[in-house]
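J.: Quick one, what's the 3D model for this:
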Amino acid sequence: MIAPSIPHNERKRQKAVESYGLLDTQEEEKYDNITSIISQICDAPIALITLLDKERNFLKSHLGVPFNESPRDISFCGHAINEDDPMMIVEDARKDDRFHDNPLVKDYNAIFYAGVSLVNKEGYKLGTLCVYDHKPRTLNTEQKNVLQSLAKQVVMLFEQRVQNDELRLLRDNLERKNKNLEKFAAVVSHDLKSPVNNIISLTNLLKEENQDLSEDSLQYIDYLQQSSASLRNYIDGVLRFYKSDEILGLDKNTVVLKSLIEDCKHIADANNQANIRLHAVLDTVFINEAAIKQVLINLLTNAIKYNDKDQIQIDMHCKEDEDFYYWEVTDNGIGIPEKDLVKIFGLFERLGVVDRFGNQGNGIGLATTQKIVTRLGGKINVSSTLGQGTTFTFTVEKD
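T.: The predicted structure follows:
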């Protein structure tokens, strides 16, 4: 018997093998499927996917043998990765000086061997896809071609594993960063609300108790009040955006549709500025009530704020099919320019439009709305005509 020699690039080759994280892993169906296929195509009782480790041949998939590793110095695959040709074939190991007294030949009757090196994109030979038989033989052209094709597929599975691991790591890092960002936003927003509310209260008090101030001074106080109110709304918006994840975790329940709309109307239109009409044949909906309320309140609030008509008209529709609820909110407001429709759902995206109260939006409400709708398994879309109004349509997936 002749033990296989060590490749000249063994240190880097070994590092490449270890980079896939496959050594000492359990059997996996996707690899076992390949050995099963190649066993049938080659009519061979033994089919293996091997990785050449430092002192052993680890069998990631082993059809036809009871073990999942063997010493490297007796492995056929150790010789195969040293071949210049992509495939090594031993028609009768009993007549080959390298294998005639090999334990695999004597104890497991491994007479015939055909192995294709598993070569990664850097050119390192990681192991083999191979078959054994208990009698002398060879492979036909079709069998050789399939063996080589499936070897490439094995390497693709190796690479896919690495990519999946990298994606999982990236996802975990993003989730951790997002949680930290949520905590930061919540803490900062909470800590800012108190001094902002104090500023608003003090400016109101200052204005009430100092009516003899000059016109310019009173104007400065008005500016301070408006800026403080804008900052408070901004802080509230940030808090709602990050707290939306909490309401998404709430259970669904049966909700009377008319009562739902009335609740939303009282919150979004406390001053009864709008004529809000519901058009629906449904009496009840089975939904996450808190989440849908947040969506509807945001849409109703925008429909009222960005409206220049003497009579604000908002029409709401709701229908269903087997899989979804379909919602529609249409207003007769100022409309949205076509060029801006693609960006209105972006977080902190502002269009530079002043609402009926003289304020600019903070770019958080519609981002929150889209986030909630998406997490509820639906989609939200918008269509608009300048000067005539806007229609938001969204879906919510049923269980």
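J.: When you work out contacts or count neighbours from here on, use the C-alpha atoms and nothing else.
T.: Will do.
J.: longest helix anywhere in this protein?
T.: Longest helix of the chain, by residue count under DSSP state H: helix 141-209.
J.: ok, the residue lying closest to residue 135 once chain neighbours are set aside - contacts?
T.: Residue nearest to residue 135 in three dimensions, not counting chain neighbours: residue 111, with 5.4 Å by Cα to Cα, 6 or more residues apart in numbering. Applying Cα atoms under 8 Å, 6 or more residues apart in numbering, we find residue 111 in contact with 90-94, 105, 132-136.
J.: what's the closest of the residues you listed to residue 214?
T.: residue 132 (99.5 Å; Cα to Cα).
J.: quick one: the closest one and residue 114 touch, right?
T.: Yes - Residue 132 is within contact range of residue 114, at 6.7 Å (criterion: Cα atoms under 8 Å).
J.: any residues in contact with both of those two?
T.: With Cα under 8 Å, 6+ apart, residue 132 and residue 114 have no common neighbours.
J.: One more, so I can put them side by side:
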Amino acid sequence: MQLSSIPINEPERLQAVKSYKLQKNQNDVNFNNITDLACSITQIPNALISIVEKDEVWFKSAKGMEICSSDRNLSFCSYAVASDKDVYIVENAKKDLKFINHPFVKDAEKPIVFYAGVCLKDKNDHKLGTLCVIDHKENTLNDEQIESLQLLSKQVVKLIELNKSNTKLKQTKRKLIKKNKMLKSFASQVAHDMKMPLANMILTTDILKSKYQKNIDDKGLSYLINIKDSSLSLSNYINNLLNYYENSSVDKKNVTSFSFNQLLEEVIDILNIKVNCTINIPEKDFDIVTNRAALELILLNLITNSLKYNDKPEIIIDIDLKTENENFNYVTVTDNGIGIPKEKQKKIFKLFSTVEETDRFGQKGHGIGLSTVKKLVTKLGGNISVKSAVGKGSCFSFSLKK
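T.: Predicted coordinates for the structure are as follows:
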């Protein structure tokens, strides 16, 4: 049995069907909801969402019928797609000369007697398939029911187009993840390769100063000092980059219970503070459960910034922990430093963004620390924010998911 005709734009129509890359399954609740509604609105027991391909018609959703696909030459939906009309109705196939000898009408245990298909037309007027209702007896639809089916068919097309967009987004995401991994690997490799030459430069300048100091004038010594300072600055920059790429990936399963105050004391010891500074830790200690290494790196960066970007004779840093919330721990790090201008507060968590040209020690910041902090806090299921006033200080607040 052959179709009486095929659409005039069949090559373009088939290309359009192929471009949507729909999966051949019937487990999408969004499509199934539409066939449920179609049956409910028309009071007809069977509804299908069909996709008409070159040789096959397959069904994205099937309500009331256990069917996955059909030969295109036998499918009523093929007639609907080939028709000049957008709504194709056969009220009684047993009396229709086109279908009277059709195997689905003549020989089937449950014959198709009534068929109403609304074409699924995309934005380019390509008929992708149909939303159809099927009965095993003669039936009719009123104008309101037909209009409702047309509205539902538009929703089907929107779902198909949304599926295409989501597929593209997933593909783009996979490509970005792959490129990101390549960039991380490249940055890490370059950083590692640069560390040894820099170490040699620093060591060489120290040897030159020690061994040939009597033969070098003050200007020459200043050059050596500049070389060493620049090398140390670049080495610090590289270490921060490695820190950003290697340590900002947090294993959420690698969590332990530990004393918050003890961690703070260890961080303060690591910093080996040489300036006049008072750090106030919480009066009451709490055990918290999170990734200890990640929290240590967060606190190291925040306290270091409070030390570096401070112009007061005595640096004061207050650290507080709130554990009352059922889902989150909240940590604040407050200082009396130089503060952050309001227009820069939104940018400070971006990679390579800096507030000042140099810190209190004359060193130029690289804008990596706070971006690492934000990345780590996000990985730990929390958020970070800052409140600051120029000349008065800053308060960084972040949450950690329990």
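J.: What is the resulting TM-score of the chain superposition?
T.: For this chain pair, the superposition-based TM-score is 0.95 by TM-score structural alignment, normalised by the length of the first structure; 398 aligned residues with a Cα RMSD of 1.7 Å.
J.: So which residues of the stretch 201-350 of the second structure form helices?
T.: Taking DSSP state H, counting those that start in this stretch as the criterion, the stretch 201-350 of the second structure carries its helices at 218-247, 260-271, 292-308.
J.: Now do the helices in the stretch 1-150 of the first structure.
T.: Using DSSP H, counting those that start in this stretch, helices in the stretch 1-150 of the first structure cover 10-19, 29-41, 76-80, 103-108, 141-209.
J.: that older thread, what subset of the contacts of residue 111 of the first structure is buried?
T.: 90-94, 105, 132-134 (16 or more other Cα atoms under 10 Å).
J.: before we move on, the earlier item: which position in the second structure aligns with the residue nearest to residue 135 of the first structure?
T.: Using TM-score structural alignment as the criterion, residue 111 of the first structure maps onto residue 113 of the second structure.
J.: Residue 189 of the first structure too?
T.: Taking TM-score structural alignment, residue 189 of the first structure has residue 191 as its aligned residue in the second structure.
J.: need the contact list for that match.
T.: Contacts of residue 191 of the second structure by Cα under 8 Å, 6+ apart are 238-239, 241-242.
J.: rewinding a little: and the buried ones among the contacts of residue 111 of the first structure, which two are the farthest apart?
T.: 94 and 132 (13.3 Å).
J.: Just tell me what residue 30 of the first structure corresponds to in the second structure.
T.: For residue 30 of the first structure, the residue aligned by TM-score structural alignment is residue 30.
J.: what's the neighbour count on that match?
T.: The number of residues packed around residue 30 of the second structure, counting by other Cα atoms under 10 Å, is 12.
J.: number of nearby residues for the closest residue to it other than its chain neighbours?
T.: Sequence neighbours aside, residue 159 is the residue nearest to residue 30 of the second structure in space, at 7.8 Å (criterion: Cα to Cα, 6+ apart). For residue 159 of the second structure, the tally of surrounding residues (other Cα under 10 Å) stands at 14.
J.: Quickly note the distance from the aligned partner of residue 159 of the second structure in the first structure to residue 13 of the first structure.
T.: Applying TM-score structural alignment, one finds that residue 159 of the second structure aligns to residue 157 in the first structure. Between residue 157 of the first structure and residue 13 of the first structure the distance is 18 Å, computed by Cα to Cα, to the nearest Å.
J.: now swap in residue 309 of the first structure and tell me
T.: From residue 309 of the first structure to residue 13 of the first structure the distance is 74 Å (Cα to Cα).
J.: And residue 274 of the first structure, by the same measure?
T.: Distance from residue 274 of the first structure to residue 13 of the first structure, by Cα to Cα: 72 Å.
J.: on that earlier part again, list just the nearest of the contacts of residue 111 of the first structure to residue 316 of the first structure.
T.: residue 132 (70.8 Å).
J.: What's the match for that closest one in the second structure?
T.: Using TM-score structural alignment, residue 132 of the first structure sits opposite residue 134 in the second structure.
J.: That match reaches residue 112, doesn't it?
T.: Yes - taking Cα under 8 Å as the definition, residue 134 of the second structure is a contact partner of residue 112 at 6.7 Å.
J.: what residue is smack in the middle of the first structure?
T.: residue 171 (7.4 Å; Cα atoms, centre = their mean).
J.: What's the match for that one in the second structure?
T.: The alignment partner of residue 171 of the first structure in the second structure, by TM-score structural alignment, is residue 173.
J.: How about residue 221 of the first structure?
T.: In the second structure, residue 221 of the first structure lands on residue 224 (TM-score structural alignment).
J.: Endpoints of stretch 296-316 of the first structure, how far apart?
T.: Stretch 296-316 of the first structure: ends 10 Å apart by Cα to Cα.
J.: make that stretch 333-352 of the first structure, sorry
T.: 16 Å.
J.: Residue 313 of the second structure maps to what in the first structure?
T.: Match for residue 313 of the second structure (TM-score structural alignment): residue 310.
J.: So that match versus residue 356 of the first structure, what's the distance?
T.: Applying Cα to Cα, the value for residue 310 of the first structure to residue 356 of the first structure is 11 Å.
J.: ok, those two, which is more surrounded?
T.: residue 356 (14 against 8).
J.: what's near enough to touch the residue mapped onto that one from the second structure?
T.: Under the alignment (TM-score structural alignment), residue 356 of the first structure pairs with residue 360 in the second structure. Contacts for residue 360 of the second structure were tallied using Cα under 8 Å, 6+ apart; they are 308-311.
J.: Please apply the same query to residue 1 of the first structure.
T.: Taking Cα under 8 Å, 6+ apart as the definition, contacts of residue 1 of the first structure comprise 97-102.
J.: Type out the ChimeraX command that picks the buried ones from these.
T.: The ChimeraX selection below is limited to those of these classed as buried (16+ other Cα under 10 Å):
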select :98,99,100,101,102
